[in-house]
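Engineer: Below are the sequence and a predicted model for it; my questions follow.
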Amino acid sequence: MQLNWKAAIALAALILAINTGARQAMGFMLPPMASELAWGMGSLSFALAIQNLVFGLAAPIASKLSDRFGTLSVFLVGSLCYAVGMGVTALWPTPTVWMLGAGVLAGIGIGATTFPLVLAAVTRVVPLQHRGIGLGIASAGGSFGQLVYSVATPMLVLIDWKIAMLALGASCLLLIPMALPLLRRPPAGSETQAEDVPSQGPLLQDRRFLALAGGFFVCGVHVAFIATHLPNFVVACGLPLNVAGNTLAIIGALNIAGTILFGAWGGRRHPPQLLMLIYLCRAALVMAMVVIPPSSMLLYAFGAIMGVLWLSTVPLTSQAVALYFGQKRQAFVFGMVLAAHQVGAFLGAWGGGVVYQLTGSYDLLWIASGIFGLLAALVHWPVRREPKRMVQPQLA
């Protein structure tokens, strides 16, 4: 029995809620771990930077392996890696285990259970006329997960950071029953036939790919820096830790609406135009964090605006990939774009820790994030012509 496309969107949203929520909640572990274990913030954040890098490398590899072994098999292995990576870190907290568990194993698990495989599954089953809003709703699941995990994780950290880490790992096991109906191979001929675009040559020679990858690189810098270091930034400013939790929860809540809005908007407008708008707004916002004195109200306003922009790049980038490179290559090409995102995430997560350790401030990272945002907007400017869309055949 084929899964209804509306149910597929709902399952995809729940999967991405766990995948994204658990990953971004790990930043809450850094302050208590640094205090209890006397590890430097640079070493702690380096493991999460490695996680982001491994995550990015794993995504296109998982997409390729899914062609050979099936999407479901790859996803199940990834779910187990995600859960085990967090579990061993809580049970045996040493620098080596933190690096291998939270860094490498969790990174593999995240990359094998994240946007490329999940959104490609949504694209396969959702009718073309509903695809923009469908990808937006599915992507917004990540924001919903961030909201839930940002509220729940600080409360668990107050009890014990090890309990919080074990809870994150246990939640990753829920990915398995959710993936079974969504990712099992459908009967032959049952998938929605979509428009396809012939290959235009090597990806690294395609300016559309380079623009999308460059923009997603910057997105990775922004998201990883903020998700990883906002808790410590708040504490360094003399504000309570729960202000960071509230801010990340606001980001998650507002991005539910923002991601759906931009996903639907991308179905009617050329996605790079909207990506330019997002990156320009981000650039202005992060620069404001340098010139305005920090306060809880500033953080909450920052969270509200950034929330609308947070994961709104995902459905737009996914739509652009499907338009330019075709549905058959969507998972792999989006995985390659995501790899660029995670290289940026590596720099954002690690660079934030290094800069703070050297200077005692995050100002340089806020400024760099603003400059990157301007550059990301500029690289999308030449990608102005939308390829002609082929009409999707209607199923009987």
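Structural biologist: Right, received. Where do you want to start?

Engineer: rest of the way, CA atoms for contacts and neighbours
Structural biologist: Will do.

Engineer: tell me which element the closest residue to residue 206 other than its chain neighbours falls in.
Structural biologist: Leaving aside its sequence neighbours, residue 206 sits nearest to residue 200 (CA to CA, 6 or more residues apart in numbering; 7.3 Å). For residue 200, there is no helix or strand it lies in under DSSP states H and E.

Engineer: what's the neighbour count on residue 200?
Structural biologist: Residues lying near residue 200 (other CA atoms under 10 Å) number 10.

Engineer: That one reaches residue 207, doesn't it?
Structural biologist: No - in terms of CA atoms under 8 Å, residue 200 does not count as a neighbour of residue 207; the distance is 10.5 Å.

Engineer: What distance do you get for the residue nearest to residue 206 to residue 209?
Structural biologist: In this structure, residue 200 and residue 209 are separated by 11 Å, where distance is defined by CA to CA, to the nearest Å.

Engineer: Could I get the full set of helices for the stretch 151-300 of the chain?
Structural biologist: Read by DSSP state H, counting those that start in this stretch, the stretch 151-300 of the chain holds these helices, from start to end of the chain: 161-172, 175-183, 207-236, 241-266, 271-291, 296-309.

Engineer: Indicate which one of those is closest to residue 325.
Structural biologist: Closest of these to residue 325 is helix 207-236, at 9.0 Å (criterion: CA to CA).

Engineer: Next up, a structure to set beside the first:
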Amino acid sequence: MTTVPSRAASAVPPAVVVVCGCLVAILTFGPRSTMGFFLTPMTTANGWSREVFALAIALQNLMWGLGQPFAGMIADRFGTWRVLTAGALLYALGLVTMAYTTDPVGLQFTAGVLLGLGIAGSAFFMVLAAFARLLPASFRGTAYGLGTAAGSMGQLLFAPIGLGVIDRYGYQNALLVLACLMAVVPLLAIPLKGKPAAGGGVGGRDQTIREALGEAFGHRSYWLLIAGFFVCGFHVAFVTTHLPPYIVDKGLDASWGAWALGLIGLFNIAGSLIAGQLSNRLPKRYILSVIYFGRAVAYGLFWLLPTSPTTVLLFSAAAGFLWLSTVPPTQGLVGVMFGTRYIAMLSGIVFFSHQIGAFLGVWLGGRLYDATHSYDGVWILGVLLGIFAGIVHLPIRETAVPRPVTA
């Protein structure tokens, strides 16, 4: 398959593209990873149940997933910078309005709809799509790992900072501070300008969006990738939102929740970088299977063992290493199968599955907790889904889809 270069591929040095893209990933991934710290102060201040907040964050994940394919489609048509800029502004608006929300419906709209759509346009998946277009094929696996690791760096930095600002200045001011940081994203995104040139279709002509969608949805391996990434979303969103209150419920200080999310971010840097490097050398489907089987083991042991500072730190390290290390091989498989012409859109569809899983992980966590006052059922489901995902990736074919070439 011929790789379709970006029209701006030669305009910016690769190092600048990677550095700016990673900074965007840090700023956009950091705030959304702190949402779990706002659960207790916002529900206490407004008299909400835990499910009210969980539903808003679940809706945020769902809207992020719904918006991602369309954001990718727009980026494929008009370029990445415009989408990143619009997404960052919407992100900031959602944070500001969330700060002054006092009713459940308002929370669903601000923290759910606005933030979800804003993240869809500015999240690191858009950065990875830009990397696919602007960087040489031999460096993409490493760049995917760097971009994903940068998102984890955002989580590592923002977890303790977010909790500290909330404790000292209140949750409203903390949300306003996060909103101000989004203003930097449009400047950093300038080197990521560019869109793919025409090409990649049958007989050398440009492939239409309809043809690209038909080709992808007719490919069995694409469906398997979609099914597996659903599980990733379930795992990540449940832990991000419910691990801090789960730790408090087990009798530990709230600071251990901040340390847990920070440690997840730290170890995910290593996991993402290693996964990116291995994606250049080993079959990506096997990398994904090992990651998901590893998650099943880690989640099961953490649920079974007594909760203590030691088990929290060990689980956070294991979960972090296996956290978003799924992204480089998943993104790489989309590029291998379909090329880069519509990679933002096709990766966005895979990510939509991720966010459906995220919606269920967050919402079920709150729902089952309110019904049973326990997270046990969700931990068990997480283990079973990890086993399922480990199996479903094994039959994926890592080859380009066949496209006839006319003489």
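Structural biologist: Thanks, I have the structure now. On a predicted model such as this, the values are computed, not experimentally measured, just so you know.

Engineer: re earlier: let's have the helices of the stretch 151-300 of the first structure in a markdown table, adding mean neighbour count.
Structural biologist: What follows is the helices of the stretch 151-300 of the first structure, written out as a markdown table (neighbours: other CA atoms under 10 Å):
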| stretch | mean neighbour count |
| --- | --- |
| helix 161-172 | 22 |
| helix 175-183 | 19 |
| helix 207-236 | 23 |
| helix 241-266 | 25 |
| helix 271-291 | 20 |
| helix 296-309 | 20 |
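
Engineer: Of the ones you listed, which is nearest residue 98 of the first structure?
Structural biologist: When the helices of the stretch 151-300 of the first structure are compared for distance to residue 98 of the first structure using CA to CA, the nearest one is helix 161-172, at 11.4 Å.

Engineer: Give the aligned equivalent of residue 332 of the first structure in the second structure.
Structural biologist: In the second structure, the residue paired with residue 332 of the first structure is residue 345, using TM-score structural alignment.

Engineer: isn't its match right next to residue 70, touching?
Structural biologist: Yes - under the criterion of CA under 8 Å, residue 345 of the second structure is in contact with residue 70, at a separation of 6.8 Å.

Engineer: Contacts only, for the closest residue to residue 186 of the second structure other than its chain neighbours.
Structural biologist: With CA to CA, 6+ apart as the measure, residue 85 is the residue that lies nearest to residue 186 of the second structure, at 4.8 Å, once sequence neighbours are left out. Under the criterion of CA atoms under 8 Å, 6 or more residues apart in numbering, the contact partners of residue 85 of the second structure comprise 121-122, 185-186, 189.

Engineer: same question, residue 376 of the first structure
Structural biologist: With contact taken as CA under 8 Å, 6+ apart, residue 376 of the first structure is in contact with 214-215, 218, 276, 279.

Engineer: again, 10 Å this time
Structural biologist: Taking CA atoms under 10 Å, 6 or more residues apart in numbering as the contact definition, residue 376 of the first structure lies against 211-219, 275-276, 278-280, 283, 370.

Engineer: go on, residue 25 of the first structure?
Structural biologist: Residue 25 of the first structure sits next to 145-154, 164-165, 168, 227-228, 245, 248 when contact means CA under 10 Å, 6+ apart.

Engineer: how about residue 266 of the second structure, what's its match in the first structure?
Structural biologist: For residue 266 of the second structure, the aligned residue in the first structure is residue 253 (criterion: TM-score structural alignment).

Engineer: Repeat that for residue 166 of the second structure.
Structural biologist: Looks like residue 166 of the second structure aligns to residue 157 there (TM-score structural alignment).

Engineer: State whether its match and residue 164 are indeed in contact, as I suppose.
Structural biologist: Yes - contact status for residue 157 of the first structure versus residue 164: in contact at 5.5 Å, counting by CA atoms under 10 Å.

Engineer: Okay then, goodbye and thanks.
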